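>>> Dropping a prediction and its sequence here:
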Amino acid sequence: MPGVMAALREWQHDEAPMQLHSGDIGWNYRFGTAATAEVTRAWSRDGRIVAVGMLDSPTLVRLAAAPDVSRDADLARRLVEDLSRPERGVLPEGAVSVEAPQGLLLHDLLTEEGWDVDEPWTPLFRDLTDPVEDAGVRIREMGLEQAQDFADVLRSAFNSTRPTAAYLHELSAGPFSADARCLGVCDEQGACVAVVTVWSAGPGRPGLVEPMGVHADHRGRGYGRAITLAGAAALREMGSSSVRVCTPSANVGGVATYKAAGFVAQPEVADRIRKV
């Protein structure tokens, strides 16, 4: 895993397309080291990692590749074989999806193999050269004593029962916790109403928002913009050159929130899907 994370950090740069980020794997550490290793795949050539995948679900793999092999025919063919054959241990039979950065030769070969295009997503980007404007609200770092507050906001924001207080405990105990900042917005009564986790890929490289959420009872009050600004400011302090995020284009409110926080929408992207 240290080698995988080092490769993913190295491949992040401001001109690169949206792709699997070291923070995506860092966020997966909320399920523990063994679970994260189990869903991670790496392709190597001559001892060097050239592509990395993470199973976001049993039927969806998210990919990244070294910039110098984006049009490498041998790697593209190998990826197609491994993604298409269940016995290779990447994706099962039936309907599956692949998220891969734009520009990979892999996309051309998947099209030839009959893979379709799924619903569009919107990547968003904010340059961090200049200081980030003040969020205008009370921001606090979410430590272990705020683990339940952190989970409660995420449960409400994403209408999910999955987030638990163990998330922050596992993240803080993980080997890459120093890459992350978990922040919260408090209302006038001191209640946590919005949270964000941001991930650094190292100085001079783009950071990632993963995840950001506002409690359902407190939407429409600017807390999403505020917590996003706070996350961007934290990444700038950590040396990040920019910050990026990707959200479904159908999530109109989410796209608007990021734009309000100074993010610029990039051309839409889409997963590749193999239907039954």
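Structure's in. What do you need? Numbers count the residues shown, from 1 in each chain.
>>> all contacts plus neighbour counts: C-alpha atoms, from now on.
Noted.
>>> And the next helix or strand past the strand or helix carrying Leu110?
Using DSSP states H and E, the element containing Leu110 is helix 105-112. Counting by DSSP H and E, the next helix or strand C-terminal to helix 105-112 is strand 116-127.
>>> Now do that following strand and helix 105-112, the angle between them.
Strand 116-127 runs at 160 degrees relative to helix 105-112, counting by axes from the mean of the first three to the mean of the last three CA atoms, to 10 degrees.
>>> Which positions in strand 116-127 come out as buried?
Buried residues in strand 116-127, counted by 16 or more other CA atoms under 10 Å: 121-127.
>>> what does stretch 81-89 give?
With burial defined by 16+ other CA under 10 Å, the residues of stretch 81-89 counted as buried are 83-84.
>>> First-to-last residue distance for it?
The first and final residues of stretch 81-89 sit 11 Å from each other (CA to CA, to the nearest Å).
>>> which outside residues touch it?
Residues outside stretch 81-89 that contact it (CA atoms under 8 Å, 6 or more residues apart in numbering): 90-93.
>>> hold the first one in mind and look at this next one:
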Amino acid sequence: MHVDLTTPHARALGEVLSELGSWQRDGLPVQLHPGDLGWQWRFGPAALAGALRVWTANGTVVAIGLLDEGSLVRMGVAPSADQDEGLARILLRDLEDPARGVLTGDKPIVEARFGTVFRSLLRRRGWIDDEPWTPLVRDLRSPVETPRVRVETVGHERVADRVAVQRAAFDRSTFTAGRWTVMSRSPAYRHARCLVGYDDRDNAVAAATVWSAGEGRPGLLEPVGVHRDHRGRGYGTAITLAAASTLRDMGASSATVVTPTSNAGAVATYASAGFRRLPAVTDFALVR
């Protein structure tokens, strides 16, 4: 098998998004989603393109990797390649060889939640379990309950609230109005919405961004957060319900979200919003 490994040009990002969207299917493990790329787009198209690795066979995209901080790659594998051992061996070769420019550092980590043969080969080659993550899914064939807070879709007039919640929900967040604007102008955001929830005093208390992969496909919640000053009051459940309802209105078949298994509060919040907890999955780590 001849497989080419490339870094896409920024102009090709739309094609990568489309291909990745076509791989999202109900019943398959939750893997790299167009929304993951859309959220990364806040740093600009050139930065996103530089963080992507694309594997093609005979001109067809068969795998996509999103680099995160140099030592982690988040993988998406075409459903048609689930049992392709030849591809799995090529992916592993490229991931294990620092000269290939995919992974660096003393402890490279691979997020590989799909690709039966690929995951098996990682284990056989000595990659060990790293941090466990819990996927959760909500079927959207039935209407979603109405949240108990006022929820608004973010346009330019509400960007400040969206940014404020993000930075108060995640201690290391570098989100800004400028980065929201860059993200909102991307082709990925044509199939996305940012939501902000308000309490009865008009305080912005929670926020979420939802990403569609197309009609009849699973959508993604990424990210979801509650302002640190307003936790423990049910706002996480409320914004999650609003996010699921928005995805349903956009034609998504289901809503998916993934959170560290260690974050028991987040897992409980999503479950309280009607999400079904799936078995935990681990990243793969290699100690050189």
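Done, it's in. What you see is a predicted model, and the numbers here were worked out from it, not measured in a lab.
>>> about what we covered before: where does the helix holding Leu110 of structure 1 end up in structure 2?
Under the alignment (TM-score structural alignment), helix 105-112 of structure 1 falls on residues 117-124 in structure 2.
>>> The matching stretch vs structure 1, average offset?
Compared with structure 1 after fitting, stretch 117-124 of structure 2 has a mean deviation of 1.6 Å; criterion: mean CA distance after the TM-score superposition for structure 1.
>>> Which position in structure 2 pairs with Ala7 of structure 1?
Alignment note (TM-score structural alignment): Ala7 of structure 1 maps to Glu19 of structure 2.
>>> Please disregard the earlier target; I meant Val96 of structure 1.
Val96 of structure 1 maps onto Pro108 in structure 2, by TM-score structural alignment.
>>> Give me the nearest residue to that match, chain neighbours excluded.
Sequence neighbours aside, Ser71 is the residue nearest to Pro108 of structure 2 in space, at 4.7 Å (criterion: CA to CA, 6 or more residues apart in numbering).
>>> Tell me the residue in structure 1 aligned with the one you found.
Residue correspondence to structure 1 (TM-score structural alignment): Ser71 of structure 2 is matched to Thr59.
>>> now do the same end-to-end measure for stretch 121-140 of structure 1.
30 Å.
>>> ugh, typo on my part, it should be stretch 104-123 of structure 2
19 Å.
>>> cool, stretch 22-38 of structure 2 as well?
Stretch 22-38 of structure 2 end-to-end distance (CA to CA) = 15 Å.
>>> how far out from the middle of the chain is that stretch?
Offset of stretch 22-38 of structure 2 from its chain centre (CA atoms, centre = their mean, to the nearest Å): 8 Å.
>>> Name the residues of that stretch that come out as buried.
Within stretch 22-38 of structure 2, the residues that qualify as buried are 23-26, 30-38, counting by 16+ other CA under 10 Å.
>>> quick one: the helices in structure 1?
Using DSSP state H, the helices found in structure 1 span residues 2-11, 22-28, 33-38, 73-84, 105-112, 147-157, 166-173, 223-237, 252-260.
>>> Quickly compare the ones you listed and say which is most buried.
For the helices of structure 1, average neighbour numbers computed from mean count of other CA atoms under 10 Å are highest in helix 223-237, which has a mean of 25.
>>> Could you verify my assumption that Val39 of structure 1 touches Met54?
Yes: the pair Val39 of structure 1 / Met54 is scored as a contact, 5.6 Å apart, by CA atoms under 8 Å.
>>> The two: which is more packed in?
Set Val39 of structure 1 next to Met54 and count neighbours by other CA atoms under 10 Å: Met54 wins out with 24 against 17.
>>> wait, what's in contact with the more buried one?
Going by CA under 8 Å, 6+ apart, the list of residues near Met54 of structure 1 reads 20, 25, 39-41, 61-63.
>>> Include distance to Val117 of structure 1 when you put those residues into a markdown table, please.
A markdown table is the format used below for the contacts of Met54 of structure 1 (distance: CA to CA, whole Å):
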| residue | distance to Val117 of structure 1 |
| --- | --- |
| Leu20 | 18 |
| Ile25 | 25 |
| Val39 | 23 |
| Thr40 | 24 |
| Arg41 | 23 |
| Val61 | 15 |
| Arg62 | 15 |
| Leu63 | 16 |
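>>> and stretch 38-45 of structure 2, how far apart are its ends?
The first and final residues of stretch 38-45 of structure 2 sit 10 Å from each other (CA to CA).
>>> how about it, aligned to which bit of structure 1?
The aligned range for stretch 38-45 of structure 2 is 26-33, by TM-score structural alignment.
>>> and the matching stretch, how far out from the chain's middle?
When C-alpha coordinates are averaged (CA atoms, centre = their mean), stretch 26-33 of structure 1 and its chain have centres 13 Å apart.
>>> what residues does that stretch touch?
Counting by CA under 8 Å, 6+ apart, 35-36, 166-171, 174, 176-177, 199, 210 sit against stretch 26-33 of structure 1.
>>> ok, back up a step: what does the helix holding Leu110 of structure 1 rub up against?
With contact meaning CA under 8 Å, 6+ apart, helix 105-112 of structure 1 is reached by 70-73, 76-77, 79-80, 100, 272.
>>> and what of stretch 251-261 of structure 1?
Applying CA under 8 Å, 6+ apart, the contact partners of stretch 251-261 of structure 1 are 122, 124, 224-226, 228-229, 247, 249, 265.
>>> got it, and stretch 234-251 of structure 2?
For stretch 234-251 of structure 2, contacts defined as CA under 8 Å, 6+ apart pick out 138, 140-141, 143-149, 151, 193, 195-197, 205-212, 214-217, 219, 221, 224-226, 254-255, 269-270, 272-273.
>>> equivalent range in structure 1 for that stretch?
Under TM-score structural alignment, stretch 234-251 of structure 2 corresponds to residues 222-239 of structure 1.
>>> Then stretch 189-206 of structure 2?
Aligning stretch 189-206 of structure 2 against structure 1 (TM-score structural alignment) gives residues 177-194.
>>> buried stuff in the matching stretch?
For stretch 177-194 of structure 1, using 16+ other CA under 10 Å, the buried residues are 177, 179-186, 192-194.
>>> Ok, stretch 204-221 of structure 2 next?
Within stretch 204-221 of structure 2, the residues scored as buried using 16+ other CA under 10 Å are 204-214, 216-221.
>>> So which of these sit within strands?
Per DSSP state E, strands hold the following members of these: 204-211, 218-221.
>>> which of the residues you listed sit farthest apart?
With CA to CA as the measure, no two of those lie farther apart than Ala204 and Pro218, at 27.7 Å.
>>> got a list of what Met18 of structure 1 touches?
With CA under 8 Å, 6+ apart, Met18 of structure 1 has these contacts: 101-102, 123, 246.
>>> Can you tell me which of the buried residues of strand 116-127 of structure 1 is closest to Val50 of structure 1?
When the buried residues of strand 116-127 of structure 1 are compared against Val50 of structure 1 (criterion: CA to CA), the nearest one is Pro123, at 23.3 Å.
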